[in-house]
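Peer 1: would you be able to build a 3D model of this:
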Amino acid sequence: MNQRFYGHGKLLITGEYLVLDGALALAIPTQKGQSLVVEKSEKSGISWLSLKSDGANWFSTHLSYNDLKKELPKQPKDPKDRLIQLINAAQQLNPYFLEQEDPLKVTTTLEFESNWGLGSSSTLIYNLAKWADVDAYALLEITFGGSGYDIACASNHTPILYQLKNQKPRILQTQFDPVFKNQLYFVHLNKKQNSRDAIANYREQPTEHIQNAIEKVSGISETLLTCEDIMSFKALLDAHERIVASILNRSTIKQELFSDYSGSIKSLGGWGGDFIMVTAANTNDLDYFTNKGYTTIIPFAEMIY
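Peer 2: The predicted model follows:
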């Protein structure tokens, strides 16, 4: 019998980087995610096929069960080796996973563009964990690392407040449906940010102001949920940007790329890539971004699950 698993994509609205150290973060599952289907096959081993949102082949390989036993570098760069690393980690958590060495065909299908940064890795980890019957947070921890908010988004159907307490995830389902949502848009920066590199850069920054920043950002995360007017909302976004910019010792994305834009701009996740959230009084304001070559612009209501 076929098995199908599905995880939602993710966006981190508040708390980027600081969520790693206990900040309360607002995160949202996206409408689009990734599926993983397991079928019986006539060919021995595991035939793996990863499809893009348009149905095109993104990655394909064949794994013999002997492949799963080979020695790997600590941080493999080859996609096949990274896949083996994930499967090995799942087997480490559940020794019975794939113990029978059945011939299988596995197909993953992304619903969003692979360079959007909405969680092609986290949804794969979540789906693989469900297939292997292991804890997805544990699988993340021994493979890619990170706060785990993206795993929480993969499994939830509402926006969430996410926090690490004693390195354990604390998840509260919430509502994030501002009355001015028609003035909120997500703009893609035309490049993908590597989460591990972004986290490594954050870890290199001085830590003396971290606790104060965590308290401020946690307050912003809660206050955003009850914001009733766009001006207050924009003030909170701008304050959040200044706090994180100070921690990272860098300029905000608005200062770097869009200094003459009239609305507010909020980085999401790793700064410098993926999506930003912008406020726009009307759709004409969005011409500012398209004229600069940023043509992937998604309204709030079309992005959030």
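
Peer 1: from now on I want contacts and neighbour counts done on CA atoms only, so please keep to that.
Peer 2: Fine.

Peer 1: how about the helices in the stretch 51-200 of the chain?
Peer 2: Along the stretch 51-200 of the chain, the segments classed as helices by DSSP state H, counting those that start in this stretch run 79-93, 120-132, 136-141, 149-155, 195-203.

Peer 1: in CSV, list these along with mean neighbour count and distance to residue 178.
Peer 2: Output for the helices of the stretch 51-200 of the chain, formatted as CSV (neighbours: other Cα atoms under 10 Å; distance: least, Cα to Cα, whole Å):
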stretch, mean neighbour count, distance to residue 178
helix 79-93, 19, 38
helix 120-132, 23, 27
helix 136-141, 20, 30
helix 149-155, 26, 19
helix 195-203, 15, 28
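
Peer 1: one more, so I can put them side by side:
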Amino acid sequence: MAVSENMIRTYKASGKLMLFGEYLVLNGSDCLAFPLKFGQTLSVTKSDEIIWESHSKHGIWFSASLSDDFTILDTNNEEVAAILRQLFLVIRSEKPDLDFNQKFKIEANFELNWGLGSSSTLISLLGQWSGVETKKLLEASFGGSGYDVACATANAPILYANGKIKKEVHLPESITDKLLFIYLGNKQNSREEIKRFKKKEVAQHQIETMNAMISNALQTDKIEVFEQQLNLSEELISSIIGTIQLKERFFADYPYSIKSLGAWGGDFFMATYRDLKTAKNYFEENGYNILFTYQEFIK
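Peer 2: So this is what the prediction gives:
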């Protein structure tokens, strides 16, 4: 947090991507996740009333004003305003003396339809401002494992399980120099996918298998071994959720690994490569023009 002379308080939160452990983290497996260089910033200034503005790169996308008891007085999105109201109610129950008469301005430096964590960064930012545990805010709103909120304030990739960061990790350049992140073009509704997954049967040996894959991936400095773990993870999750692997669906002729990220649907995916120019040409020729290297994307 920073405080300037005119009492603008600012807070920052990073977006996220999960590489290993998607879905199974909800059942207690480890997950390996990346905090991103993209994220959101919250600025808070004293006001006579409660005012909220959410800005994307294209201007204000959500605004609301609320009364002292958090009745929604005016908004351009009733659904989002209802979530904000619920979060404020939780904060007040935990921090009854907190002054809510503020102007809250949140700014994202990424496209919101990229699925990089507009919800998780919101939870983190409100937690930073209020001092309320983000776990309580998450449970009252979006749900999930909490790995994404953990990424919001992490400074490096994290190994996460059962509601907490086990440790920060550092992948060798021999791996990170061969990773490309590509936007698939469909924002996924993670809450709906989580609901579907909770109806699936997950065996303990599948959780143990995922943990072993993550351990193997973190112990190697060889891209070929790393790719083996990526491919095994795709096979495992595909068999559990009953969804065809992304490579099989769209990129069967790509010579290296394709890894779904997060909710396995439509946001970003990761590809390994040997020559960056060749890899970029392949995806751009197939109509995928939003691409980032590891160094451009990951904190």
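
Peer 1: now distance to residue 270 of structure 1 too, for the helices of the stretch 51-200 of structure 1, in JSON lines please.
Peer 2: Below are these laid out as JSON lines (distance: least, Cα to Cα, whole Å):
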{"stretch": "helix 79-93", "distance to residue 270 of structure 1": "21"}
{"stretch": "helix 120-132", "distance to residue 270 of structure 1": "14"}
{"stretch": "helix 136-141", "distance to residue 270 of structure 1": "18"}
{"stretch": "helix 149-155", "distance to residue 270 of structure 1": "13"}
{"stretch": "helix 195-203", "distance to residue 270 of structure 1": "6"}
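
Peer 1: what's the neighbour count on the equivalent of residue 295 of structure 1 over in structure 2?
Peer 2: Using TM-score structural alignment, the partner of residue 295 of structure 1 in structure 2 is residue 289. If you count neighbours by other Cα atoms under 10 Å, residue 289 of structure 2 ends up with 15.

Peer 1: just checking, residue 289 of structure 2 touches residue 283?
Peer 2: Yes: if you go by Cα atoms under 8 Å, residue 289 of structure 2 and residue 283 touch, sitting 7.1 Å apart.

Peer 1: how far does stretch 156-173 of structure 2 stretch from start to finish?
Peer 2: With Cα to Cα, to the nearest Å applied, stretch 156-173 of structure 2 spans 14 Å between its terminal residues.

Peer 1: list the buried ones in it?
Peer 2: In terms of neighbour count (16 or more other Cα atoms under 10 Å), stretch 156-173 of structure 2 has its buried residues at 156-163, 165.

Peer 1: so how far is that stretch off the chain centroid?
Peer 2: 14 Å (Cα atoms, centre = their mean, to the nearest Å).

Peer 1: okay, the angle between the top strand by length along structure 1 and helix 120-132?
Peer 2: Longest strand in structure 1, counting residues (DSSP state E): strand 25-40. On the basis of axes from the mean of the first three to the mean of the last three Cα atoms, to 10 degrees, strand 25-40 of structure 1 is oriented at 50 degrees to helix 120-132.

Peer 1: how close does strand 25-40 of structure 1 sit to structure 2?
Peer 2: In the superposition against structure 2, strand 25-40 of structure 1 averages 0.9 Å from its aligned positions (mean Cα distance after the TM-score superposition for structure 1).

Peer 1: coming back round to it: farthest pair within the buried residues of stretch 156-173 of structure 2?
Peer 2: Pairwise distances across the buried residues of stretch 156-173 of structure 2 (Cα to Cα) peak at 18.9 Å, for the pair 156 and 162.

Peer 1: what's stretch 234-251 of structure 2 aligned against in structure 1?
Peer 2: Going by TM-score structural alignment: stretch 234-251 of structure 2 matches residues 241-258.

Peer 1: how about the contacts made by residue 275 of structure 2?
Peer 2: By Cα atoms under 8 Å, 6 or more residues apart in numbering, residue 275 of structure 2 lies in contact with residue 178.

Peer 1: so what's the residue lying farthest from the centre of structure 2 up against?
Peer 2: Ranked by distance from the centre of structure 2 (Cα atoms, centre = their mean), the top residue is residue 48, with 33.6 Å. Counting by Cα under 8 Å, 6+ apart, residue 48 of structure 2 touches 101-102.

Peer 1: what lines up with residue 279 of structure 2 in structure 1?
Peer 2: By TM-score structural alignment, residue 279 of structure 2 lines up with residue 285 in structure 1.

Peer 1: distance of that match from residue 116 of structure 1?
Peer 2: Using Cα to Cα, we find residue 285 of structure 1 at a distance of 22 Å from residue 116 of structure 1.

Peer 1: ok, the aligned partner of residue 103 of structure 2 in structure 1 - how many residues close by?
Peer 2: When structure 1 is aligned by TM-score structural alignment, residue 103 of structure 2 is paired with residue 105. Residues near residue 105 of structure 1, counting by other Cα under 10 Å, number 20.

Peer 1: show me the contact partners of stretch 126-142 of structure 1.
Peer 2: Contacting residues not belonging to stretch 126-142 of structure 1 are listed as 3, 5-7, 35-36, 86-87, 89-91, 93-94, 97, 122, 125, 146, 148, 151, 154-155 [Cα under 8 Å, 6+ apart].

Peer 1: quick one on the thing from earlier: next up, the contacts around the match of residue 103 of structure 2.
Peer 2: Residue 105 of structure 1 sits next to 38-41, 46-49 when contact means Cα under 8 Å, 6+ apart.

Peer 1: okay if I get those residues as a markdown table plus neighbour count and distance to residue 174 of structure 1?
Peer 2: Shown next, in a markdown table, are those (neighbours: other Cα atoms under 10 Å; distance: Cα to Cα, whole Å):
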| residue | neighbour count | distance to residue 174 of structure 1 |
| --- | --- | --- |
| 38 | 19 | 33 |
| 39 | 15 | 36 |
| 40 | 16 | 39 |
| 41 | 14 | 42 |
| 46 | 21 | 40 |
| 47 | 21 | 40 |
| 48 | 18 | 36 |
| 49 | 18 | 35 |
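
Peer 1: can you pick out the most distant pair from the residues you listed?
Peer 2: Distances among the contacts of residue 105 of structure 1 were taken as Cα to Cα; the most separated pair is 40 and 49, at 13.7 Å.

Peer 1: my guess is residue 226 of structure 2 meets residue 215, correct?
Peer 2: No: if you go by Cα under 8 Å, residue 226 of structure 2 and residue 215 don't touch, sitting 10.4 Å apart.

Peer 1: the two: which has the busier surroundings?
Peer 2: residue 226 (20 against 15).

Peer 1: tell me how far that one lies from residue 38 of structure 2.
Peer 2: From residue 226 of structure 2 to residue 38 of structure 2 the distance is 25 Å (Cα to Cα).
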